[in-house]
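1. Got a predicted model here, sequence first, then my questions.
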Amino acid sequence: MTENHKRRCVSYPDDEDIISNLPEDFINPILERLPIRDAVRTSILSKKWRYRWTTMTRLVIDYEFSRKFINYASYRHNGFIRTTNHIMINHKGPVSKFVLHLPKNIAFDSFQEVDQWMVLLSRKNVKILNIKNSNHKIYRVPSSVFSCQGLRRLALRNCIFKAPVEFQGFPNLEFVFLMKVDFLANLGGTVINLPQLKRLKLNSCVNVNNFNIKSETLRTLRVIRCPDAMLLRLLHSERLNEVCLQESIKNVLGVERFSLAMMLSKLPRIRYFSVDGYFLKVWHKLSVKTFNLCSL
C-alpha cells in the first residue's frame, strides 16, 4: 500500500466532549425538548452532565410522564411522587413554564405532596402555570400559587380556586383558562385585580358568580357551560372584541335582567359575538347587526 493510500486517522483527546462544551444557551433548549425523565437521566452521562438538567427553565410533567407509572400498580403512587419530588427539590434557578398532570390512576390522599411542589414553584418566578388534574379528587389550589406575582398564563382543570382574603390580584396575568373549576360559594365578594388580562376562557365551571374580577384590558371572553356566570360582571371591559357564550345564561333573566341591546351597548369594539341556540331562543325578538353562531 502506497503512502498516499494509507488511511489517515485523526485522534482527539479522550476527555474532549463537543456537546458538553457547548454554551448553556444551546444545551438548555436541547434538554427542554426532551421528555423530562430523559432530561433528568442525562445526569448519569458524566460529571459535567450531572447537574445540567437542574437549570432547565421549562418543567413539563405531563401525561406522557405519568403514563410511565400507570402500568405498574405497586409503583404508581410512590414512583410518581418520588420522581417528581426529585425533580422539584433538585431543580435550581427560575422556571418560566411549569406543567403538571395529575393522573386519574394514581391515588392522592390529600395532595400534600402537590402542595409542597407549589411552594417550591412559588419561589422560582414562574411565568406559565398549567395544572391538569385528571384525578377523581378535585385539587384545591394552595395559597402559595397566589403569591406567584410573575404569572402571565394560568390554566387549571378540575380544581378549587379560592383566593385568600388578602389577595390583591395577579399584576402580570394575560391569559386565563379554567375548566371544571369550582369557585366555591363563600368568597365574600373578594375582587381579583387582573390589570393585564387579555383572554379569559371558562369552561364547565361552577359558582362562577363568585369569580369577581376587575380587568379593563380584557379582549377575548369565552364562557362555556357556566350557567351561574354573572355575564354583566364579566362584560365590563370596553376593549372586548371577541365574545362567545354557550349554555351560560340560564340565570340571566332571573338574576341580571338585561337585554341583548344592553349587553352590546357595553361592547363598543366588538367584532365577533357568538352565542348558542338557547341564547337565540331567549332573545329571538331582538335584532343585531352582526350575529354569529358557534358550536364548541
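-> Perfect, I can see it now.
2. from here on, contacts and neighbour counts on C-alpha atoms
-> Will do.
3. wait, doesn't P94 sit right on V126?
-> Yes - contact criterion C-alpha atoms under 8 Å: P94 and V126 qualify, at 6.9 Å.
4. So what's the residue count around the spatially closest residue to V119 that is not a sequence neighbour?
-> Leaving aside its chain neighbours, V119 sits nearest to S144 (5.5 Å; criterion: C-alpha to C-alpha, 6 or more residues apart in numbering). Applying other C-alpha atoms under 10 Å, we find 17 residues neighbouring S144.
5. tell me the contacts of S144?
-> Counting by C-alpha atoms under 8 Å, 6 or more residues apart in numbering, S144 makes contact with M118, V119, S122.
6. What is the nearest of the residues you listed to P29?
-> Ranked by distance to P29 (C-alpha to C-alpha), those are led by S122 at 22.6 Å.
7. for the residue nearest to V119, helix, strand, or coil?
-> When classified by DSSP: H, G, I helix; E, B strand; the rest coil, S144 comes out as helix.
8. Run through the neighbouring helices and strands of the longest helix along the chain.
-> Using DSSP state H to define each element, the chain has its longest helix at helix 76-90. Counting by 3 or more C-alpha pairs under 8 Å, 6 or more residues apart in numbering; DSSP states H and E, the packing neighbours recorded for helix 76-90 are helix 63-70, helix 112-121.
9. Need the ones you listed in TSV (columns: mean neighbour count and distance to Y12).
-> Below are these laid out as TSV (neighbours: other C-alpha atoms under 10 Å; distance: least, C-alpha to C-alpha, whole Å):
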stretch	mean neighbour count	distance to Y12
helix 63-70	17	38
helix 112-121	16	43
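10. can I get these in CSV with distance to M56?
-> Listed next are the helices and strands packed on helix 76-90 as CSV, based on distance: least, C-alpha to C-alpha, whole Å:
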stretch, distance to M56
helix 63-70, 16
helix 112-121, 13
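11. Determine which of those approaches G277 most closely.
-> Evaluated over the helices and strands packed on helix 76-90, closeness to G277 peaks at helix 63-70, with 35.2 Å, by C-alpha to C-alpha.
12. for comparison:
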Amino acid sequence: MDVLEGDDRLSSLPDDLIHKIQSFLKITDAIGNSVLSPRWRYIWTSMPYITFSTEDFTTLREFSKLVTHVLSRRNNLTEVHKVKLSFRGKASQVFVKRIMNYAISHNVQQLNVVCLHEKDIELPLYLFSSQTLKHLSLTMQSGKPHMHIVCSHCITPTSTWELPALTTLVLHSVTLCDNKADKCIDIFLECVNLKNLTLKRFKTNGSDGFSISHPRLSNLTLENGSFNVKDVNVVAPQLENLTIRAGGIEHIMISAPALVSLLYSGYGSFHLSTDGVRLKE
C-alpha cells in the first residue's frame, strides 16, 4: 500500500502504544519528541512510565531541574505504573524524595532504584510506604562513571517496610542485619503479600547469620552472599522453590513443608537441616 505524502502513521497509534514506545527512551528524548507534531506535544505528560538517571547530566543541579520540570508539568490525573531511578549521592537528596513521593502519591506499582555510590547508604522508611507497590528492586552500584559492577558497599534499611501490596522484592547489595549499630530488622515483616524474594550480595554486620520468616513466601533466591553470612534460617510454610548460589553459607535450617525444589551451587561444606520438608522427585 502506498503511503500518502504527509501521512503520519506513528501519530495515529493509540496513546498507550505511544507511551510504551516512549518508555524505552530517556525522559529528555521523550520530551523532545513533543516537537514532532501537535499530537505528540503533550503526550509525554501522561506517560505511566517514568525513567530518571543522574548519569545523563553533568551536575546534580541540572538533574534536579529536570525532575522539577517533568513532575510539575505531568498530568496529575494519570497514575504512574512504573518508575526507574538511577541516582548518585545520598538518598536524602531533595530530588530523590520528590520522585519517591510523586510515585507513591500516584499509585506506583513497580519501582526500580539503582544507587550509584562508593560508600554505604541508608534508606529510611518514608521512601517506602506505598499501598500499591507490587514490585520493588533496589541495587547498589559503583558510583564511578562507566563502571557497572556492584561494589562492596551496601544499602542499609533503617526500619521495617510497610508495603502491603508488594509481591516481588529484589535486593542487590543490602545489609540485612547490623548488630554493630544495634540494628537487626526484619524488613519483610510488614510485606504481608510477599511471594518472590531475591537477595544478591547480601551481608550482615556483627552477626554471622540471619532469619527469613514469612507466611506467604513461595520463591526465595539467595545469591553471592557475603563470607560473613554462615547461617540462614528460613521459616516459610508456603515456600515452594529455594535457590542458593555461591557465597559462604555453611548451614541452612528450613521449615518449609510445601518445598518442591531446592537448588544449591557453591563450594565448601554445606549442611542442611529440614523441618517438615517433602521434596518431590
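-> All right, it came through fine. Quick caveat, the model's predicted, so the values are computed rather than measured.
13. picking that back up, the longest helix of the first structure aligns to what range in the second structure?
-> Using TM-score structural alignment, helix 76-90 of the first structure lines up with residues 59-73 of the second structure.
14. List the buried residues in the matching stretch.
-> Judged by neighbour count using 16 or more other C-alpha atoms under 10 Å, the buried positions of stretch 59-73 of the second structure are L60, F63, S64, L66, V67, V70, L71.
15. do the same with stretch 91-109 of the first structure
-> 91-92, 94-103, 105-106, 108.
16. Equivalent analysis for stretch 166-185 of the second structure, please.
-> Neighbour-count burial for stretch 166-185 of the second structure, counted by 16+ other C-alpha under 10 Å, picks out 166-178, 183-185.
17. Ends of that stretch, what's the gap?
-> End-to-end span of stretch 166-185 of the second structure (C-alpha to C-alpha, to the nearest Å): 18 Å.
18. do the same with stretch 205-221 of the first structure
-> Distance across stretch 205-221 of the first structure, first residue to last, is 14 Å (C-alpha to C-alpha).
19. And it, how far out from the chain middle?
-> Mean-position distance between stretch 205-221 of the first structure and its chain equals 16 Å (C-alpha atoms, centre = their mean, to the nearest Å).
20. What count of nearby residues applies to the corresponding residue of the first structure for Q110 of the second structure?
-> Superposed on the first structure with TM-score structural alignment, Q110 of the second structure falls opposite I128. Neighbourhood size, I128 of the first structure [other C-alpha under 10 Å]: 19.
21. and what of I30 of the first structure?
-> I30 of the first structure has 12 nearby residues by other C-alpha under 10 Å.
22. In the second structure, what residue corresponds to it?
-> The equivalent of I30 of the first structure in the second structure is I21 (alignment by TM-score structural alignment).
23. my read is its match is in a helix, agree?
-> Yes - assessed by three-state DSSP, I21 of the second structure belongs to a helix.
24. just the strands in the stretch 51-200 of the first structure please.
-> Under the criterion DSSP state E, counting those that start in this stretch, strands of the stretch 51-200 of the first structure are mapped to 58-61, 97-102, 128-133, 139-140, 153-160, 175-182, 191-193, 199-203.
25. S248 of the first structure: which of those is closest?
-> strand 199-203 (9.6 Å).
26. And D276 of the first structure, what's its match in the second structure?
-> For D276 of the first structure, the aligned position in the second structure is occupied by G266, per TM-score structural alignment.
27. Please name the residues that touch its match.
-> Per C-alpha under 8 Å, 6+ apart, neighbours of G266 of the second structure: R245, A246, G247.
28. where's it relative to L239 of the second structure, distance?
-> To L239 of the second structure, G266 of the second structure is 21 Å away according to C-alpha to C-alpha.
29. For burial, what's the neighbour tally of C205 of the first structure?
-> Neighbour count for C205 of the first structure, taken as other C-alpha under 10 Å: 23.
30. That one reaches F161, doesn't it?
-> No - distance between C205 of the first structure and F161: 10.4 Å, which falls outside the contact criterion (C-alpha under 8 Å).
31. before we move on, back to that, could you pull up the residues touching the match of Q110 of the second structure?
-> I128 of the first structure neighbours (C-alpha under 8 Å, 6+ apart): S96, K97, F98, L151, R152, R153, L154.
32. again with S96 of the first structure
-> T57, R58, N125, V126, K127, I128 are the contacts of S96 of the first structure under C-alpha under 8 Å, 6+ apart.
33. quick check, nearest of the residues you listed to K48 of the first structure?
-> T57 (18.6 Å).
34. Quick check: the aligned residue for that closest one in the second structure?
-> Matched by TM-score structural alignment, T57 of the first structure corresponds to P48 in the second structure.
35. do you know how far its match is from R98 of the second structure?
-> 17 Å.
36. Ends of stretch 185-201 of the second structure, what's the gap?
-> One end of stretch 185-201 of the second structure sits 18 Å from the other (C-alpha to C-alpha).
37. now stretch 255-271 of the second structure
-> When the termini of stretch 255-271 of the second structure are compared using C-alpha to C-alpha, they are 14 Å apart.
38. Looking at the buried residues of stretch 59-73 of the second structure, spot the one nearest L17 of the second structure.
-> V70 (20.4 Å).
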